[in-house]
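Participant: sequence first, then the predicted structure:
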Amino acid sequence: MDKKKLRQYRSLKREQKMLEDKMEKLNERAERIPAVIGKVKGSMDTFPYIETHMRIIMDEPKQADMIDRQMRVNERRREQVDKLLTEIEEFISQIPDSNTRQIFELIYLNGNTQQEVGDQLGYSKGRISQIVSENLKD
């Protein structure tokens, strides 16, 4: 794990919320798509298989397709964001030392500065920086 990926955590959380809101709005739009009547060709189930025309009621195709595409794109992005968030959280949870784990949670998950974390845990800012560097690859 590197610092760049860890620093994304809070932005990823905001993006996750934003994507959830977008999906909710798309679902609401999908419910409001007007219905249209269409005609389809078919044949009878039995011989002599006479061609028939049936009228069906369906969602307006262009709007439905557009909303469906947007939902798929947002869902793929949400899966990527969830995967990155899980990766970061798993990394931090696997740190064996409790103090080090708390430092990482406070800095990268909660957004505290190294100075604030040092004051809270009784370390200097420099020592916090050393602990973080010891546990990360650049």
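Facilitator: Cool, the structure landed. Residues are numbered from 1 along each chain as shown.
Participant: going by C-alpha atoms from here, please, whenever you check contacts or count neighbours.
Facilitator: OK.
Participant: roughly how far is whichever helix in the chain runs longest from the heart of the chain?
Facilitator: The longest helix of the chain (DSSP state H) is helix 61-93. Distance of helix 61-93 from its chain centroid, counting by Cα atoms, centre = their mean, to the nearest Å, is 4 Å.
Participant: now do that helix: which elements does it pack against?
Facilitator: helix 9-31, helix 98-104 (3 or more Cα pairs under 8 Å, 6 or more residues apart in numbering; DSSP states H and E).
Participant: quick check: the most centrally placed residue in the chain vs Gly42, distance?
Facilitator: By Cα atoms, centre = their mean, the chain has its centre lying nearest to Arg78, at 2.4 Å. Applying Cα to Cα, to the nearest Å, the value for Arg78 to Gly42 is 40 Å.
Participant: Ala30 and Ile67 touch, don't they?
Facilitator: Yes - the pair Ala30 / Ile67 is scored as a contact, 6.7 Å apart, by Cα atoms under 8 Å.
Participant: spatially nearest residue to Ala35, not counting backbone neighbours?
Facilitator: Asp59 (4.5 Å; Cα to Cα, 6 or more residues apart in numbering).
Participant: same check on Arg7?
Facilitator: For Arg7, ignoring the flanking residues on the chain, the nearest one in space by Cα to Cα, 6+ apart is Tyr108 at 6.0 Å.
Participant: burial of the residue nearest to Ala35, as a residue count?
Facilitator: 17 (other Cα atoms under 10 Å).
Participant: then this one, side by side with the first:
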Amino acid sequence: MTKKRLKRMRSLISEARHLQEMLDRPAKTTEYVGDTAKDYRTGKPHSITITGYGQQDYPELKERYYQKLRQIQQEIAFLEGFLDQVEDPQTRDILRLYYVNGLTQEQIADELGYARETISRKIRDFWQNSHK
């Protein structure tokens, strides 16, 4: 397990939430449409193009979103399992607040009632001693 992989967790959670929102939206039914219209300021015609996903393309797009969402959910589950295996509950709590919730070390210190240096030391010791 690397720090880099765990640091991605917040982004993965955000991406999963965004993908789920996209999947929950109703299907797009518009096709590519083009037309011309006169500009009321100049009186000259100009082109207007409206684009969107056609009905035949939407199921493929939706399936790609589902696949990506499943992949992200598997990675999140793996990382949560990794955090669950941290033996020291204090360190586990600090790591969750830092990597999953995205709190700063100062915010974690305020929430848990420790000095910021203690939070920093716990995170550093975790990576140095057991999980390089």
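Facilitator: That came through, no problem. Please read all numbers here as calculations on a predicted model, not as lab measurements.
Participant: TM between them?
Facilitator: Scored against TM-score structural alignment, normalised by the length of the second structure, the superposed chains reach a TM-score of 0.68; 107 aligned residues with a Cα RMSD of 2.3 Å.
Participant: buried set for the longest helix of the first structure?
Facilitator: Neighbour-count burial for helix 61-93 of the first structure flags 64, 67, 71, 74, 78, 81-82, 84-85, 88-89, 92 (criterion: 16 or more other Cα atoms under 10 Å).
Participant: measure the residue nearest to Ala35 of the first structure to Gly38 of the first structure for me?
Facilitator: 10 Å.
Participant: cool, and Gln120 of the first structure?
Facilitator: For Gln120 of the first structure, the distance to Gly38 of the first structure (Cα to Cα) stands at 67 Å.
Participant: repeat for Gln63 of the first structure
Facilitator: From Gln63 of the first structure across to Gly38 of the first structure, the span is 15 Å (Cα to Cα).
Participant: before we move on, what about Arg29 of the first structure?
Facilitator: From Arg29 of the first structure over to Gly38 of the first structure (counting by Cα to Cα), the distance is 21 Å.
Participant: over to Met23 of the first structure?
Facilitator: Taking Cα to Cα, one finds Met23 of the first structure at 28 Å from Gly38 of the first structure.
Participant: who has more neighbours, the two?
Facilitator: Using other Cα under 10 Å, the more surrounded residue of Met23 of the first structure and Gly38 is Met23, with 19 against 12.
Participant: quick check: the more buried one touching Arg72?
Facilitator: No - in this structure, Met23 of the first structure is not within contact of Arg72 by Cα under 8 Å, at 9.6 Å.
Participant: got the contact list for the aligned residue in the first structure for Leu95 of the second structure?
Facilitator: Using TM-score structural alignment, the partner of Leu95 of the second structure in the first structure is Phe104. Contacts for Phe104 of the first structure were tallied using Cα atoms under 8 Å, 6 or more residues apart in numbering; they are 92, 132.
Participant: the same query, at a cut-off of 7 Å, please.
Facilitator: Ile92 (Cα atoms under 7 Å, 6 or more residues apart in numbering).
Participant: returning to that earlier point: measure how the longest helix of the first structure sits relative to helix 9-31, angle-wise.
Facilitator: 160 degrees (axes from the mean of the first three to the mean of the last three Cα atoms, to 10 degrees).
Participant: where does stretch 68-82 of the second structure end up in the first structure?
Facilitator: Under TM-score structural alignment, the match for stretch 68-82 of the second structure is residues 77-91.
Participant: what's the average distance for that stretch when superposed on the second structure?
Facilitator: By mean Cα distance after the TM-score superposition for the first structure, the fitted stretch 77-91 of the first structure averages 1.0 Å away from its aligned residues in the second structure.
Participant: I'm done for today, thanks for sticking with me.
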